[in-house]
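Undergrad: I'll drop the sequence and a predicted model, then ask my questions.
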Amino acid sequence: MRPLEGLVVLDLSRVLACPFATMVLAEMGAEVIKVEQPGSGDETRGFEPFAQGPGGEVSGYYMACNRSKRSITVNLRSEEGREVIRGLAAQADVLVENFPVGTLKRRGLDYGALSALNPRLVYVSCTGFGQDGPYARRKGYDTVFQAMSGLMSLTGERGGGPVKPGLPVADLSSGLWVAIAILSALQGRERTGKGGHIDVSMFDAQVAQLTIAAARYFALGEVPSRLGTEHPGRVPSASFRCRDDKWLHITVSDQHWQPLCRALDMPALGTDPGLATNAGRLARREEVMRAITEAMARLTRAEAFAALDGADVPAGPLLSLDEVMADEHVRARGLVERFAHPVLGDFPGLRVPLRFEGWEDPRLGRPPLLGEHTDEVLRERLGMSAAGIAALREGGAL
């Protein structure tokens, strides 16, 4: 038994943050019913990249965040369609939505309306800037939240312009906050018997993650500058180019300093008492970085990593995506699994990276075809007949 089996999640969300959250719950055992627009579905079904298979093409973007769910199509602009949602919400444990503020209230599907039908419902609204405040009605995307939260101001090479991370970190981390919120609310419901409404702002989520950068501002009044791969408060902690033009990242504490100097043949630095502590190395950052840069340029990445790893100095090669997928530890930990897809055939995916003892581990499932489960969900959950479902479909509700 997986830890979330028996939990029913009604997922009215689209694109990335919330679908990522509900996929994590689904692969830990929850039944996630994804509600999609008839005809088109979640807009990411049309996003590149497209995987090609014997039966056609499927969006890799959609598959990355919608595995293990059941898909139904419901037209929320139709009153009959909204009645279907009310019926499903009356039985659900959790409802997740990321519509613009006020949209579902106008359609009679807000928390107040649905909690009247199901007081135990945990209702999550995830928007760009939250349900209130001066920005509440603004629209935004991942990179907007990165920019406005200060994250992008911290990212980039020394003296250069701002750079966005290589992944949509605002979307993905907001999805994790949504999952945390849901699990927290469910634990609270166990004690009170009542659900509640959770307001998740993607902007708030990014500001909350400033953590160490904010600590420097609170403690020192410092507005951190861009340092590339260097750490503002630890030296050395950076990526270095090796002789073969590959890169190795090193991060050390005081106990690693002398072993690093021995491994890289820098005896003068290793015996310099002024560099024995991080404070001393911070004060002489340029000198230390120049010496390590020169030492690393004499070695290939494999040679440098072998020397540092052999000295128990924390270091790791900067791997490209293909190198990651081929990495022996990635393979040993089973981080890439496969599912059978009716259009693509056998296809890989990244597993939820949790291991349980006492429950079954998360299980990789395939993403649903659009509306694949509409009829069976309405039969199972609402007791509808084939004729009733057909009438709804004929009327444009499904």
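TA: That came in fine, so what should we check first? Residues are numbered from 1 along each chain as shown.
Undergrad: CA only for contacts and neighbour counts going forward, please
TA: Will do.
Undergrad: confirm residue 347 sits in a strand?
TA: Yes: under DSSP: H, G, I helix; E, B strand; the rest coil, residue 347 falls within a strand.
Undergrad: from residue 87, how far off is it?
TA: Residue 347 is 35 Å from residue 87, where distance means Cα to Cα, to the nearest Å.
Undergrad: ok, the two, which is more surrounded?
TA: The residue with more neighbours, out of residue 347 and residue 87, is residue 87; 16 against 13, by other Cα atoms under 10 Å.
Undergrad: tell me which helix or strand comes right after the helix or strand where residue 292 lies.
TA: For residue 292, the host element (DSSP states H and E) is helix 285-296. Remark: after helix 285-296, the chain's next helix or strand is helix 301-310, criterion DSSP H and E.
Undergrad: what sits up against that next one?
TA: Helix 301-310 is contacted from outside by 242-244, 246-248, 260, 263-264, 296, 314-317, using Cα atoms under 8 Å, 6 or more residues apart in numbering.
Undergrad: distance from that helix to the middle of the chain?
TA: The chain centre lies 32 Å from the centre of helix 301-310; the measure is Cα atoms, centre = their mean, to the nearest Å.
Undergrad: comparison target, given below:
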Amino acid sequence: MVKPLEGVRILDFSRVLAGPMATQILAELGADVTKVERPGNGDESRSFEPRLPEGESAYFFAFNRGKRSLTLNLKSREGQEIAAKLAAQSDVIVENFLPGDMDNFNLGYDELSASNPGLIYVSNTGFGQTGPYRHRHGYDTIFQALSGVMQLTGHPDTPPAKAGIPIADMSSGLWIAIAILTGLVGRGKSGKGCHIDLAMMDVQASLLALAAARLFALDEDITRAGTEHPGRVPSAAFQCRDGDWLHVSGSDQHWPALCTILGLDALAADATLATNSGRVAAREQVMVSMRGAIAVRERGALAQELRAGGIPAGEVNTVREILNDAHMTDRQVVGAFDHPTAGRFPALRTPIRFAGFDNPQIGCPPPLGGDTFDILSGELGFSDEAITKLKEDGVI
């Protein structure tokens, strides 16, 4: 068997999270990913917390496995020429500079595609290649705020909150991967490459599908609802007697059994509550009764009883709890890689399981510039003397 993306060559100019996440996924699916970094410091996430005692960044480790690292000063003519030579041999370019920056480096789509018409070129920016905000800078939480995601996150009586993970970056990373794979399939049919304009703000807006549906259908601009679902009752986290939280979510078919387990006989006897629309209309009545019934139960025993009755229920876990969960352990969600300075280090697996291809294997994050010599010498034919001169001149 082989890895499904074996033979695909990706030249990755992206930094920090969204782009590196996408190319890590594709690297562990078999693509040959060369990460282009600044000489000296490299990707700025190499300095991000949390840091290991050896100085390595666990943040960088999380999004840069399985790649090669090449250092290039893209402001130098020699660095631009080297990058262009590698681009001519590549299937995919990923970059997340502001619009126009890659053109200033003589590495824009028009220039590179002239010598490589099959090139799939992804420009991942905060606000896209067009529009009045295209030159704005931004980070994950800025996009969460602007997009409305932050306004939707938290409880009604608390200020807006960011999501617990960098959802703007990570959802954009998934869309970069989708864009690359779609471009490759399209090239296979047409023989032509393409330039893909992927804005993080556009991605965040696409995540508003259900919130927008309520706006379009009911002219309702929803806001924070805590763990409750705006269109389903019950669907919320409830605190149990031991202080732990349990999320319960049920539809009409679950309602009778749920009432029986919780001893909510009066609610079960109310015909108006038999349908979701009736429960939504009587949300406060239902929620008060459920909170009281669950508050006197131990979480573990209640969760088991609900699941045995076919009712969807999930403990609100910490990161440590879920990564040590028996099911996740059986699925081998946590693996590890061997790093030259950090040693054996845990990592979350790329979550795809194949029948017919090799499964993704956890790769090792590259040392800064660790593959520069091999790439320049073995792939581009530079002599040892020429490579030494490039290093002396600050090109690599």
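TA: Yes, it's here. Predicted model, so just to flag it, every value in this text is computed and none were measured.
Undergrad: emit the ChimeraX select command for whichever of the contacts of helix 301-310 of the first structure are buried.
TA: Restricted to buried positions by 16 or more other Cα atoms under 10 Å, the ChimeraX selection for the contacts of helix 301-310 of the first structure reads:
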select :242,243,246,247,248,260,263,264,296,314,315,316,317
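Undergrad: between the contacts of helix 301-310 of the first structure, which is closest to residue 29 of the first structure?
TA: Taking Cα to Cα as the measure, residue 29 of the first structure lies nearest residue 316 of those, at 34.3 Å.
Undergrad: how about the closest one, nearest residue that isn't a chain neighbour?
TA: Computed as Cα to Cα, 6 or more residues apart in numbering, the closest residue to residue 316 of the first structure that is not its neighbour in sequence is residue 249, at 5.3 Å.
Undergrad: to which residue of the second structure is that neighbour aligned?
TA: Using TM-score structural alignment, the partner of residue 249 of the first structure in the second structure is residue 247.
Undergrad: count the neighbours of the residue nearest to residue 316 of the first structure for me.
TA: When neighbours are defined as other Cα under 10 Å, residue 249 of the first structure has 19 of them.
Undergrad: helix or strand: which one has residue 131 of the second structure?
TA: Per DSSP H and E, there is no helix or strand for residue 131 of the second structure.
Undergrad: what stretch of the second structure does the longest helix seen in the first structure fall on?
TA: Using DSSP state H, we find that the single longest helix of the first structure is helix 169-192. Counting by TM-score structural alignment, helix 169-192 of the first structure falls onto residues 167-190 of the second structure.
Undergrad: please apply the same query to stretch 212-222 of the first structure.
TA: With TM-score structural alignment applied, stretch 212-222 of the first structure matches the range 210-220 in the second structure.
Undergrad: centre of the chain to the matching stretch, how far?
TA: On Cα atoms, centre = their mean, the centre of stretch 210-220 of the second structure falls 26 Å from that of its chain.
Undergrad: any chance you could map the strands in the first structure?
TA: Assigned by DSSP state E, the strands in the first structure fall at 8-11, 31-36, 50-53, 56-59, 70-73, 94-97, 122-127, 196-201, 237-241, 247-251, 315-317, 336-341, 345-350.
Undergrad: mean per-residue distance, the last one versus the second structure.
TA: Right, the one you point to is strand 345-350 of the first structure. Compared with the second structure after fitting, strand 345-350 of the first structure deviates on average by 0.5 Å (mean Cα distance after the TM-score superposition for the first structure).
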